[in-house]
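Student: Return atomic coordinates for the entry below.
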Amino acid sequence: MFRLHSKHIYESLSKTTSFKYKCMSNFAKYAEHKDISKIRNIGISAHIDSGKTTLTERILYYTGRIEAMHEVKGKDNVGATMDSMELERQRGITIQSAATYTIWKDHNINIIDTPGHVDFTVEVERALRVLDGAVLVLCAVGGVQSQSLTVNRQMKRYNVPCLAFINKLDRLGANPNRVLSQMRSKMNHHAAFVQLPIGVESNCKGIIDLVAQKSIYFDGSFGEELRYDDIPKDMRTESDERRHELIEHLSNCDDTIGELYLEEKPISDSDIKAAIRRSCLKRAFTPVFVGTALKNKGVQPLLDGVLDYLPNPGEVTNFALKEKEGEEPQKINLDPTRSGEKPFVSLAFKLEAGRFGQLTYMRCYQGMLRKGDSIFNMRTQKKVRIARLIRLHSNNMEDVNEVYAGDIFALFGVDCASGDTFTTDLKLDLSLESIFVPEPVVSMAINPTNPKDRDNFSKAVARFTKEDPTFRFFFDDDSKETVVSGMGELHLEIYAQRMEREYGCPVTLGKPKVAFRETLVSPCEFDYLHKKQSGGAGQYAKVIGVLEPLPANKNTTLEFSDETVGTNVPKQFVPGVKRGYLAMAEKGLLAGQKLAGLKMRLIDGAHHIVDSSELAFFLAAQGAIKQTFENGSWHILEPIMSVEVTAPEEFQGAVIAQLNKRQGIINSTEGTEGWFTIYAEVPLNEMFGYAGELRSSTQGKGEFTMEYSRYSPCLPAVQEKLIAEYEKSTGVAPEKDKKKRRN
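Tutor: Purely as a prediction, here's the structure:
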């Protein structure tokens, strides 16, 4: 691991003075404290294989951060800078988000390159939580794909302004106009071109800047020399039309340029730029840039767009919550100025096991932090002294002496969880809004191949579950299996490979288990008395109420409502009823799955002046749920996935037949230039093994992606099978289950 923190280390790295001075000048340049207006925190996000990492590699090269560019797949045995993990270079995919920072035109740009695969969606979630802006990369051939929509939803969740970059103009079938229309129809973006390509596919020569009305060509061996020229004659008409379209779209979302447009006054380049910036910061407009990162075209103008149109940390409103018991949390606006007068406030958004202990990625929202200062974890109230402050360039670390509001940095040796808030003043009692973590959808049995490796296995699991909140680990008492849960088969497969590579612990993964849920078909009343007397104080509790199903849009949640009046159920015992209900929800009696989509309404009950306790009501609530299993009508819910399949047109019939066979519902189809895309909804339980089947039936040309959509009732045959398996594993007599199957 490469650390730059003293002159002596530079001297030991090379015998040549030129290298030493170059390193020292670079370090001084990157460590320089800049005004907040010259800081940008951006993320590069997109669908799988849209060119995010390649684009980041070009950005680092053109800004002088790296001396040579390398391919993502690592054919030259080097690989892209941001794909530092060996597994990423072999597979050619990004698995972990990686942070870096660079300088462009005297502006410091912090960049986080995120994965595109839906299995690693939490990496995108936590990156967007701490970023001020983003670049949404779209493939000129694939257009707006399923993960593009997911990333778009995540940007909306955290209110992150973005630029769009239509990449891969050099590919056969590139059509930026189709991508723009998809952005408007599928993503509901108020979007317009700010650039036009001069030719596509093999004729991609350069781009036209519609704001400055100039053409830009990228000369030199690696497109590093920009040559500005007049717009080609054959493209002037299209250029004028697209510029007029840009002004029209801006006039719809910006009042200033709208007035100029309606009054037919001349609109200058600076007016357009200012309007794009204002509307982009409000997320009312998305400027669309074009280029091809692999062929080194369009990257430098995109960097200019990041500086011109995306916000600096001072232009983004960030707030912390101050909670008081019995009151609504109070929102406190954080001060982003870099004076260092206000108390330090930061959020830990990513954890990673480093060579020197736990590496904690943080974003500073207020104040400043120096090496040697002490900070407090607001969740645990523990005090931590900062021995090292680090800024990251992929897997390389560079020590700094202080960080300010708006900076993304890392600390060593801080014991915390992802989403913890840190401050220098414990009296502030502030907490920053945490990160949204999606629920895992696939579970698999896991065991070390060699029983002697159990220690390493435990270390690996402890590390990975701490780093990744979507990777869960538990022991199933019923099946006596160790089970891991994650966002997909690839997600779990990657962690299995990492255990072998990083901990020398080969593991065996069992057949994936799907997270089914149990719920009621219709409301069911309960009236249950728990009574136990065995000498001395006994147990007495009675609960009366209704267990009812929630609407379809809430069928993954559990609710509890205390509707008691009077003192039949004393208020101090109500939490015991709720705990008993939630404890029973961990495992249903129909097929051993968790309960979901239910609301327990406690309406009445009874208590005894001596024998009643919270434990008695806890047990009464459990008995009431068991009673509803006997009297109510229950069914099983299964996760339904949104599936997107792309393949050549000649295989369309075979692909549709496969999806129908897997109980899929086709929502829509789309065709373009010899390829088709099918959008369908398929039960997750039917999707295992689909990758191999699709490849074999489309001669290896078909691709598919899927992501969780919702829970829905499963087919009767599936339900019967699950119940039979549960009976077999638990030894429940079939006659006891007759009432449970009333559907």
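Student: going forward, measure contacts and count neighbours with C-alpha atoms only.
Tutor: OK.
Student: Can you tell me the number of residues neighbouring the closest residue to Tyr708 other than its chain neighbours?
Tutor: Nearest residue to Tyr708, sequence neighbours excluded (C-alpha to C-alpha, 6 or more residues apart in numbering): Met641, at 4.6 Å. Neighbour count of Met641, defined by other C-alpha atoms under 10 Å: 23.
Student: Now do the contacts for Met641.
Tutor: Taking C-alpha atoms under 8 Å, 6 or more residues apart in numbering, we find Met641 in contact with Glu681, Val682, Pro683, Leu684, Met706, Glu707, Tyr708, Ser709, Arg710.
Student: give me that answer again for 7 Å
Tutor: By C-alpha atoms under 7 Å, 6 or more residues apart in numbering, Met641 lies in contact with Glu681, Val682, Pro683, Leu684, Met706, Glu707, Tyr708, Ser709.
Student: Now the second one, please; I'll put the structures next to each other:
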Amino acid sequence: MKDIRNIAIVAHVDHGKTTMIDQMLRQSGTIQAHREMAERAMDSNQLEQERGITIVSKCTAVIYKGTEINIVDTPGHADFGGEVERVLKMVDSVLLVVDAFEGPMPQTKFVLRRSLALGHQPIVVINKIDRPNARPDEVLDEVFDLFVDLGANDDQLEFPVVYASGRDGYAMLDPNEESDDMTPLFDAILREIKPPGDDPEAPLKMQVATLNYDDYMGRVAIGRVFAGRMRVGDKVVLVRRDGTKSNAKITKLFSFVGLEKVETEMIEAGDLCAVTGMDDILPGETICDPDHPVSMDMIEIGEPTLSMILMVNTSPFAGQEGKFLTSRQIRERLDRELEHNVALRVEDTDRPEAFKVSGRGELHLSVLLEQMRREGFEMQVSQPEVIVRVDENGKKTEPLEEVVIEAPSEYAGTVIRKMQERKGEMTHMMQNSDGTQRVEFLIPSRALIGYRTEFLTDTRGAGIMHTNFHSYGEYRGDIERRRGGAMVALEQGATTAYSLFSLQDRGTMFVGPGETVYGGQVIGENNRENELVINPTKGKKLSNMRSSGTDEALTLAPPVRFSLEKAIEFISEDEYVEITPESIRLRKSVLHHGKRKASSR
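Tutor: Below is the predicted model:
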């Protein structure tokens, strides 16, 4: 058998997991020194590169002192926690990466809780010790307290610690030592993590953790062989989620080396691999020996907390920019997404053109919508709503978020007041060494919808907010969201600078001059709470007494442009976001002003 170590790198978002993997690939010699390698090479998805975050878990492997170290890079954002939950069962331990200044954050707690429950013995990596305000000793104490709070056993509390700078590519066992490479981290992995104890002579058993799709090979299942051997051409049995069984044949096998999958003839117990030949396989299902078709325990995935209605685009501009417009095409795309996005749920509604899509959070859902619009889909979505449950005592409960906010001290008072107005409960407060304040809250998930933009305004862009799902708690009553009303276009036409200039004192505009709008489109936010129907297409009446050239130049404030996430956050319950490959527009669900007025009565 090969000498193998299987590890996952887990951490809160932006604590340096993917950058650290870059250094491990380079310094192990897996990626040759002369070969060009993009920064954060594991983030190969276009959306990942643009946003600077990991969205999908990926496997790689490095060879160090004759040992193959299989590494799984995991997302650090709470909305993609489903990806983390799937892959933790594939590995024997984790590298828990913690920022040397920020310390443990909400997602750190989430991934550590899952890892400890599986019996892993984590290696703690205190990263970014090169930061000028790093506080590695205090962060180590905070990590130890977190292990205690999560019920770690005595062995897990004796965790090894490595200090590192993933960006500069060095690691050490003592922050006062000097080092110029990652050797201490590699040695710690070989020393502290046990090789897999899986039996290659037992009947085959492989569990699928994640899926890829290849245009030539079809569906590619990625997972770990927990027992036996798997060879190309073997006949196997696939045991499904519902307990049914079907016969299949292994057509291709791949192991991981660096950034590539390498075709191989055989995989033994304890190794991670990719396999083709099963076009209808799903995550969590088991590939077995035909004579011993016994399923492994299914991978438990947390339930969604947020839902929205996704519909066919019905605006007057529908069909002008996209290729895929019908409910059948949208449903087929959602079904394909369900095959690998296990934290997503899709349900039919009483309307054939609308579907209820549920996920872990706004980012989880908006990434799906962004991928669809780039593929040529047109659609519209409703305001997100939290998924409310009723407990065994008949009480209504709702999802609560754990929120960590770091902001300059002069803005902390405003932030605390806003959070309390949104039914937030302060759980912890401390002064950081750099003059900022760190405040922690427990707050309903729905209270955070639409708050991020307001938070950045309140802190002049200097605040940082991290969230993670905490639990379901008692429903906390009504929460006021958007304060301003909508400015809604009266009729279709091109906007004029003359009209926008006269309207801009009424509120904030979302469109500039010369843009085509339609009746019922939301083109601004009113300073007051009421809806304001306006005509942005009105032009100046010219006569022989005056002309457009005789007036002074009009000065317009630049319009506010929405990203997809901000648009979804902004809309009210009677509004939709229209999403096309080229445009993001806000609109009323009922476009005609008269009908809207009648229904409100």
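Student: what does the residue nearest to Tyr708 of structure 1 align to in structure 2?
Tutor: Using TM-score structural alignment, the partner of Met641 of structure 1 in structure 2 is Glu401.
Student: cool, and Gln182 of structure 1?
Tutor: By TM-score structural alignment, Gln182 of structure 1 lines up with Glu142.
Student: for that match, what are its contacts?
Tutor: Counting by C-alpha under 7 Å, 6+ apart, Glu142 of structure 2 touches Gly103, Pro104.
Student: Next one: it relative to Met105 of structure 2, how far apart?
Tutor: Glu142 of structure 2 sits 10 Å away from Met105 of structure 2, going by C-alpha to C-alpha, to the nearest Å.
Student: for Val62 of structure 2, same thing?
Tutor: Distance, Val62 of structure 2 to Met105 of structure 2, by C-alpha to C-alpha: 29 Å.
Student: and Glu548 of structure 1, helix, strand or coil?
Tutor: The local conformation at Glu548 of structure 1, judged by DSSP: H, G, I helix; E, B strand; the rest coil, is strand.
Student: Surely it and Leu598 touch.
Tutor: Yes - the pair Glu548 of structure 1 / Leu598 is scored as a contact, 5.7 Å apart, by C-alpha atoms under 7 Å.
Student: Now do the shared contacts for Glu142 and Met105 of structure 2.
Tutor: By C-alpha under 7 Å, 6+ apart, no residue touches both Glu142 of structure 2 and Met105.
Student: about what we covered before: quick one: average offset of the host helix or strand of the match of Met641 of structure 1 versus structure 1, please.
Tutor: Assigned by DSSP states H and E, Glu401 of structure 2 belongs to strand 396-408. Superposing on structure 1 and averaging over aligned pairs (mean C-alpha distance after the TM-score superposition for structure 1), strand 396-408 of structure 2 comes out at 1.7 Å.
Student: any idea how far that strand is from the chain center?
Tutor: 17 Å (C-alpha atoms, centre = their mean, to the nearest Å).
Student: OK, contacts around Glu467 of structure 1?
Tutor: Lys350, Leu351, Glu352.
Student: let me redo that: Met487 of structure 1
Tutor: Taking C-alpha under 7 Å, 6+ apart, one finds Asp119, Pro440, Val441, Val442, Thr470 in contact with Met487 of structure 1.
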